[in-house]
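Student: Fold the following.
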Amino acid sequence: MSVEFETVEPAPSPATGSRRRAALMAYLAAMGPGLVVMLADTDAGSLITAAQSGAQWGYALLSAQIILIPIVYMVQELTIRLGVVTGKGHGELIEAHFGRGWAWLSVSTLLIACTGAIICEMSGVAGVGLMWGIPMWVSCGAVTAFLLIVAVTGSYLRVERVAIAVGLFELVFLVTMVMSAPQPAQVMAGLATFPIDNSNYLFLVAANIGAVVMPWMIFYQQSAVVDKGLGIANIKGSRWDTAIGSVVTQLVMIAMLVTTAATLWANHEGGVDLNTVEQISDAITPHLGVDAGRILFSMGMVGAALVAAIVVSLTAAWGMGEVTGYRRSLGDGVKQAPWFYVVYVAVLAVGATVVMSGVNLIDINIFVQVVNALLLPIVLGFLVVLSQKALPEPYRLKGRYAVVVWTVTVVMCALGVYSGIAGIFTS
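Tutor: Sure thing, here's the model as predicted:
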């Protein structure tokens, strides 16, 4: 006679369940700034850069997108430390530790980057509008009105929720990547291809670096965690928020690159030079049908452009306020913080004006990303030095990790500047 015993798994102790709930609540409390800034990172300009990379070079720039995942997390994690520990924005810390002149230099680079970014976002929406026969002035006007309403009628938390909601439309490009059916042999060959003797390739290398590590991201996330009221207790949740966002943003970039590589580059020897946003849409339609493809592409591109437009316009207004001292919280109305909203509107106006001037939308987007790469030494230099100078001992950047961060920073800056200059002067 045999006796069978039923194995019963021990129930988790109340203490274990409480810790898990506490960890989840801490993450949910911190969630937002990292995911928003990463969704904004994959903006209209970044998507256009990824599309051009795939159309011209196939999978040769795919390895760069993968390598940039830990790098963009490394950069943004430093902004978390500085924001939650000091309770100050990036411009404020630069002024406190380096002086007003250096703070103005940093904010000047920020304004250049933000202006370039808002041009990209407006151009992305305008390009989609043109696909559907909508005049540029209508598209740009609608975006401007939407962004004004979002800022004037909402607290930071409400703006954050709107940004995440519209930004998630970018995930549509993961579907197009799968449906484009890339050839594994071509992908593997592309991962091992580095034609560094070609100036056009170097130009796109710089553009891809500038499309992933952007100056305004540093200012935004640091100001956002401060405006949201996050503190040291939220640092772990904020890191998870940023890590998840880092993977999501690069998956979207990879998806766009693979989609155009599989549909355009693979079928045209020597690659294709994209000149309009509609051409990028055409890379998707063979797999989804003309109507469905255009609708999904429009949703993804407009979602990417809107979330980034919210972020960059807010960043410019926050950054200027940190140096000039004007009130700069979304919790303040127009009467309480007039200059905050003046800067916010000015950035939008410049973007709309440039886009409606008739410039080539593809070229201006890629050029903006190259400018971002050229600005990296100033932006990353301040960030890393502040991480060693402005933080108390437990949170300071130090030891072997500091060596890793400095090494990555120097390599990124050198590669971005070299590729950008080489591409500009030899193309």
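Student: okay, CA-based contacts and neighbour counts for the rest of this
Tutor: OK.
Student: could you list every residue that touches residue 86?
Tutor: 390-391 (C-alpha atoms under 8 Å, 6 or more residues apart in numbering).
Student: Determine the number of other residues adjacent to the closest residue to residue 186 other than its chain neighbours.
Tutor: Excluding the flanking residues, the one nearest residue 186 by C-alpha to C-alpha, 6 or more residues apart in numbering is residue 59, at 7.3 Å. Neighbour count of residue 59, defined by other C-alpha atoms under 10 Å: 28.
Student: Also this sequence, please, to line up against the first:
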Amino acid sequence: MKQGVRTRAIALTRQLGPGLITGAADDDPSGIATYSQAGAQAGYGLLWTMVLTYPLMCAIQLVSAYIGRVTGVGLAANMAKIFPRFVVTILVVLLFVANTINIGADLAVMGAVAGSVIPINAHVLTIGFALVSLLLQLFIPYRRYATFLKWLTLVLLAYFAVLLFVHIDGRAVLTGLVVPHIGSKAMITTIVAVFGTTISPYLFFWQTAQEVEEVNNNPLAEPLVDQPWQARREFRRIWFDTLSGMGFSTVVAIAIIIAAAATLHARGITDVQSAQQAAQALEPVAGRFAFLLFSFGVIGTGMLAIPVLAGSAAYGIGDSRGWESGLEYKVRDAPAFYSVIAAATLLGIVMDWSRLDPIKALFWSAVINGVVAVPMMLAMMIVVSRHSRMGKFTAPRIMTVLGWAATAIMAIAALAMFIF
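Tutor: Model prediction:
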């Protein structure tokens, strides 16, 4: 029996792929900063956003995966078959701008936290992280080094340890999870930031592209429109992979919010102004090493997320232009694709010289993602419903309903932020 359980466990593990990587990348430095701000500002009051976003993010990421696996080409390439060229160009430009801002914010906070630990200028460290990340993307296949980077993200589990060492108001947690609470006009912006860092445009393009990579790198795999008999097995894998990856991302986010609420909010810190303040949420478990632990988390998730951000921008632009696109290609085989990655990464460095505090930059990059996600999601839902692209594999009813619901909720939240 033990052998049978072990065999089933191994089989399930092998089904984890693009969805798990996407979920891990979702808890990037922007996510850590935004969830910390949510817990500090509202205590347990915004936990309901995580309950709401989980099924919605699952639906929209499933849409992304379906499009890639069914058609065998990227998201922008599919959009180009349905929408006018100028519309697709606007969407990929928005993606590039949002991702570049996010990369800049990630790099800035990575340099800032590292500069507080070691006696090297923060700007120099920011440039160093950017160059190391870029060189890894240019000369080493992403999957090879991402495996090692994922281990650094395990420091995020420290937020779960915090929950064992602090007083948590269980009733307030349950209330926060099930009762929507807004509180003030300013909190609407925080809600948009939470939505934006949880349901981000770069994740859509990334997961679609990774499913395409799965097809291209497997000699036995073909787009499902060409080999429909593979659909049942592939869709089962995609659902398990995506629900697991998004579930991991959501549970980590909930732990960060609760930890920040039980530490920062409880001390009267309701506006996280710096990385040092954000790190205080880890003090109950790490003591004077809290900032060091926080720094490892930020740097680890940042090094994992920057290739995803730059890569998704390159996939979007490359697919829309018909370029050879993929992180498994060598630079000489996909020069235009890697030029976009280099441009997004190097332009991100410029943000390090802005006057905005890195933590605030992370928060506002999440807000921008929340706004940019709306037209992206609208276009995706149209693509996944078109028989001309998906054949008989258009999105099932539950995915369609939740996908359109996610689009509507993101649009309402963004509109409310502009109104108030």
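Student: what's the distance between the residue nearest to residue 186 of the first structure and residue 366 of the first structure?
Tutor: According to C-alpha to C-alpha, to the nearest Å, residue 59 of the first structure stands 18 Å off from residue 366 of the first structure.
Student: ok, now residue 299 of the first structure?
Tutor: Residue 299 of the first structure is 21 Å from residue 366 of the first structure, by C-alpha to C-alpha.
Student: Of those two, give the one with the bigger neighbour count.
Tutor: residue 366 (26 against 22).
Student: give the contact list for the corresponding residue of the second structure for that one.
Tutor: Counting by TM-score structural alignment, residue 366 of the first structure corresponds to residue 363 in the second structure. Taking C-alpha under 8 Å, 6+ apart, we find residue 363 of the second structure in contact with 30, 33-34, 193.
Student: in the helix or strand hosting residue 162 of the first structure, what counts as buried?
Tutor: Here residue 162 of the first structure sits within helix 156-167, counting by DSSP states H and E. Within helix 156-167 of the first structure, the residues scored as buried using 16 or more other C-alpha atoms under 10 Å are 156-157, 159-160, 162-164, 166-167.
Student: chain center to that helix: distance?
Tutor: Here helix 156-167 of the first structure shows a centroid-to-chain-centroid distance of 15 Å under the convention C-alpha atoms, centre = their mean, to the nearest Å.
Student: And for it, what's in contact with it?
Tutor: Contacts of helix 156-167 of the first structure (C-alpha under 8 Å, 6+ apart): 32-33, 35-36, 39-40, 150-151, 227-228, 303-304, 306-307, 310, 329-331.
Student: ranges for the helices of the stretch 1-150 of the second structure?
Tutor: Remark: helices assigned in the stretch 1-150 of the second structure by DSSP state H, counting those that start in this stretch are 2-14, 18-26, 29-42, 48-71, 75-80, 85-117, 122-139, 142-152.
Student: which stretch among these comes nearest residue 358 of the second structure?
Tutor: helix 85-117 (4.9 Å; C-alpha to C-alpha).
Student: Give the other helices and strands that that closest one contacts.
Tutor: Judged by 3 or more C-alpha pairs under 8 Å, 6 or more residues apart in numbering; DSSP states H and E, the packing partners of helix 85-117 of the second structure are helix 29-42, helix 75-80, helix 122-139, helix 201-216, helix 275-279, helix 290-321, helix 335-350, helix 358-384.
Student: Can you give the distance of the fourth one from its chain's centre?
Tutor: The one in question is helix 201-216 of the second structure. Centre-to-centre, helix 201-216 of the second structure and its host chain are 13 Å apart (C-alpha atoms, centre = their mean).
Student: For the aligned residue in the first structure for residue 42 of the second structure, give me its contacts.
Tutor: The equivalent of residue 42 of the second structure in the first structure is residue 57 (alignment by TM-score structural alignment). Residue 57 of the first structure is in contact with 201, 261, 265, 270-271, counting by C-alpha under 8 Å, 6+ apart.
Student: Run through the residues that contact residue 106 of the first structure.
Tutor: By C-alpha under 8 Å, 6+ apart, residue 106 of the first structure lies in contact with 91, 378-379.
Student: before we move on, what about residue 240 of the first structure?
Tutor: Residue 240 of the first structure makes contact with residue 27, according to C-alpha under 8 Å, 6+ apart.
Student: In terms of helices and strands, where is it?
Tutor: helix 235-263.
Student: And for residue 172 of the first structure?
Tutor: Counting by DSSP H and E, residue 172 of the first structure is part of helix 172-179.
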